[in-house]
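A.B. asks: Only the shape, not the letters, is given here:
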């Protein structure tokens, strides 16, 4: 990548914005009314808008569950809580509106951040290659409207997670190796992207990744036998929401 943020994430956001702009233009010139699609388009927009709280809640729950034995970052719990609050206000439960709960939620978020800022995020924010310890074994990265190109050199990688929100990383494992025969990498791309380069003897498996208007493409070729190298397996899982990534060697 020539710029800190991933081309995949920029393209995804650009396509979404162009699609929305196109729909708005067609609606304003009266095309939908002319062909009788006004009600249908309005229904689809309302359905999409009303489904946002459920998508956020499910994404948060999925994030927590996929954390496995590792402690889920506080951001995952806050995402789940935020979605649940939106659902509560949407259904009118307990007579509470979203406005009644937004102030307490902001205060709770600030309190969590003051007590333990490192636990609020799944990893360091917008890590650059200069900030990265080349021998680091556990991968914990978070990109928000930014990112970077990262080169790992550790021969004892243990896996981890990468989250990209309106940003992305280009991660190069070409000169690295995993500690055992396999490791798991959780990728959470929300309108963001991740590009990963792996050694030729790594086989990539996608396991249980939730993809909503996005996805991960595996363009690798397992060459362990040809190169007479020990085979290794990278298990990729996570969430792709209007974003995704590409893995190659």
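C.D. replies: Ah, there it is. The structure presented is a predicted model; accordingly, all values stated were derived computationally and were not measured.

A.B. asks: C-alpha from now on. contacts and neighbour counts both.
C.D. replies: Will do.

A.B. asks: Look at residue 48 and give its secondary structure.
C.D. replies: The three-state label given to residue 48 by DSSP: H, G, I helix; E, B strand; the rest coil is helix.

A.B. asks: what's the helix or strand hosting residue 22 packed up against?
C.D. replies: Under the criterion of DSSP states H and E, residue 22 resides in helix 7-28. Applying 3 or more Cα pairs under 8 Å, 6 or more residues apart in numbering; DSSP states H and E, we find helix 7-28 packed against strand 193-197, strand 244-248.

A.B. asks: Check it against this one:
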């Protein structure tokens, strides 16, 4: 009985602290809005800047910051991202072809947040699965990270998945198999770092959405007869390839 009472007291105190914190954040936002309005009336802030500060884009950012600090970090980040993109577009302008990719990407992002926010399994558990058999690698990292070193005399590729997580794979002691060798990497809000021999020829054929790979290698040492093709998708993620 005493334990249950202590738990109830703890939950009550935690809820009270969250409520106080939310009120504090909201109060600071209101004070800042009033101060900016006062500065505008005093002529300190010019009209063009005032219109940007009190725009609907900035309102999204403020709501996002409030959500980020109070209860919903995922949706807070989404609102900040959307408001930030439209605010930058309002100030500097973006070409039309940018929005052809940006809007679908934002829709995909919202869908991903909805999926992971509603899934208790993915939101509470970290998953890291590794398998290496017959010179093929299988690596899965979901809300987790992993680090592995591979040894093989006939490496043929494999598959790597990183969702809100990452993996570091050391292939520096690996010898490629003859023929076509493909490594499929899927990164969604995650990343993968590969360390490969300096003479490997890395060909990247991945589809990137607000992400990609960074090559940290000396191209002068590459042997075209030792080629590893990297395929897959990078959405709001990516990684690096180094030697």
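C.D. replies: Sure thing, it's come through. All of these numbers come straight from a predicted model, not from anything done at the bench.

A.B. asks: TM value for the aligned chains?
C.D. replies: The TM-score (TM-score structural alignment, normalised by the length of structure 2) is 0.51; 158 aligned residues with a Cα RMSD of 4.0 Å.

A.B. asks: quick one on the thing from earlier: for the helix holding residue 22 of structure 1, buried residues please.
C.D. replies: Judged by neighbour count (16 or more other Cα atoms under 10 Å), helix 7-28 of structure 1 contains these buried residues: 7-10, 12-13, 27.

A.B. asks: roughly how far apart are residue 57 of structure 1 and residue 199 of structure 1?
C.D. replies: Residue 57 of structure 1 sits at a distance of 36 Å from residue 199 of structure 1 (criterion: Cα to Cα, to the nearest Å).

A.B. asks: and the two? which has more neighbours close in?
C.D. replies: When neighbours are counted by other Cα atoms under 10 Å, residue 57 of structure 1 and residue 199 differ, and residue 57 comes out ahead with 23 against 20.

A.B. asks: who touches the more buried one in this structure?
C.D. replies: Residue 57 of structure 1 sits next to 79-84 when contact means Cα atoms under 8 Å, 6 or more residues apart in numbering.

A.B. asks: Among these, which are located in strands?
C.D. replies: Using DSSP state E, the subset of the contacts of residue 57 of structure 1 located in strands is empty.

A.B. asks: And residue 189 of structure 1, what's its match in structure 2?
C.D. replies: Taking TM-score structural alignment as the alignment basis, one finds that residue 189 of structure 1 is matched in structure 2 by residue 187.

A.B. asks: one step back: buried set for the helix or strand following the helix holding residue 22 of structure 1?
C.D. replies: Sequence order places helix 31-34 as the next helix or strand after helix 7-28 of structure 1, per DSSP H and E. For helix 31-34 of structure 1, the buried set under the neighbour-count rule, 16+ other Cα under 10 Å, comprises residue 32.

A.B. asks: likewise stretch 200-207 of structure 1?
C.D. replies: Neighbour-count burial for stretch 200-207 of structure 1, with 16+ other Cα under 10 Å as criterion, is recorded at 200-204.

A.B. asks: can I get the contacts of residue 57 of structure 1 in a markdown table with distance to residue 114 of structure 1?
C.D. replies: Conversion of the contacts of residue 57 of structure 1 to a markdown table gives the following (distance: Cα to Cα, whole Å):
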| residue | distance to residue 114 of structure 1 |
| --- | --- |
| 79 | 18 |
| 80 | 20 |
| 81 | 19 |
| 82 | 19 |
| 83 | 23 |
| 84 | 23 |
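
A.B. asks: if we can go back for a sec, between the buried residues of helix 7-28 of structure 1, which is closest to residue 235 of structure 1?
C.D. replies: Nearest to residue 235 of structure 1 out of those is residue 8 (Cα to Cα; 21.0 Å).

A.B. asks: so what corresponds to the closest one in structure 2?
C.D. replies: For residue 8 of structure 1, no equivalent position in structure 2 is identified, counting by TM-score structural alignment.

A.B. asks: Please name the residues that touch residue 8 of structure 1.
C.D. replies: With contacts defined as Cα under 8 Å, 6+ apart, residue 8 of structure 1 is in contact with 192-194, 243-245.

A.B. asks: now the strands: where do they sit in structure 2?
C.D. replies: 127-133, 136-142, 145-149, 152-155, 157-163, 166-170, 174-176, 181-188, 191-195, 201-204, 207-209, 212-216, 227-235, 238-242.

A.B. asks: Now do the residue most central in space within structure 1 against residue 163 of structure 1, distance only.
C.D. replies: Geometric centre of structure 1, nearest residue: residue 189, 1.9 Å, by Cα atoms, centre = their mean. For residue 189 of structure 1, the distance to residue 163 of structure 1 (Cα to Cα) stands at 6 Å.

A.B. asks: In contact with the residue lying closest to residue 26 of structure 1 once chain neighbours are set aside, which residues are there?
C.D. replies: For residue 26 of structure 1, ignoring the flanking residues on the chain, the nearest one in space by Cα to Cα, 6 or more residues apart in numbering is residue 32 at 6.7 Å. Applying Cα under 8 Å, 6+ apart, we find residue 32 of structure 1 in contact with 26, 38, 41.

A.B. asks: Aligned to residue 237 of structure 2, what sits in structure 1?
C.D. replies: Correspondence of residue 237 of structure 2 to structure 1, assessed by TM-score structural alignment: residue 243.

A.B. asks: burial measure for its match, as a count.
C.D. replies: 30.

A.B. asks: now do residue 215 of structure 1
C.D. replies: By the measure other Cα under 10 Å, the count of residues near residue 215 of structure 1 is 18.

A.B. asks: Pick out the most distant pair among the buried residues of helix 7-28 of structure 1.
C.D. replies: Within these (distances taken as Cα to Cα), the two that end up farthest apart are 7 and 27, at 30.1 Å.
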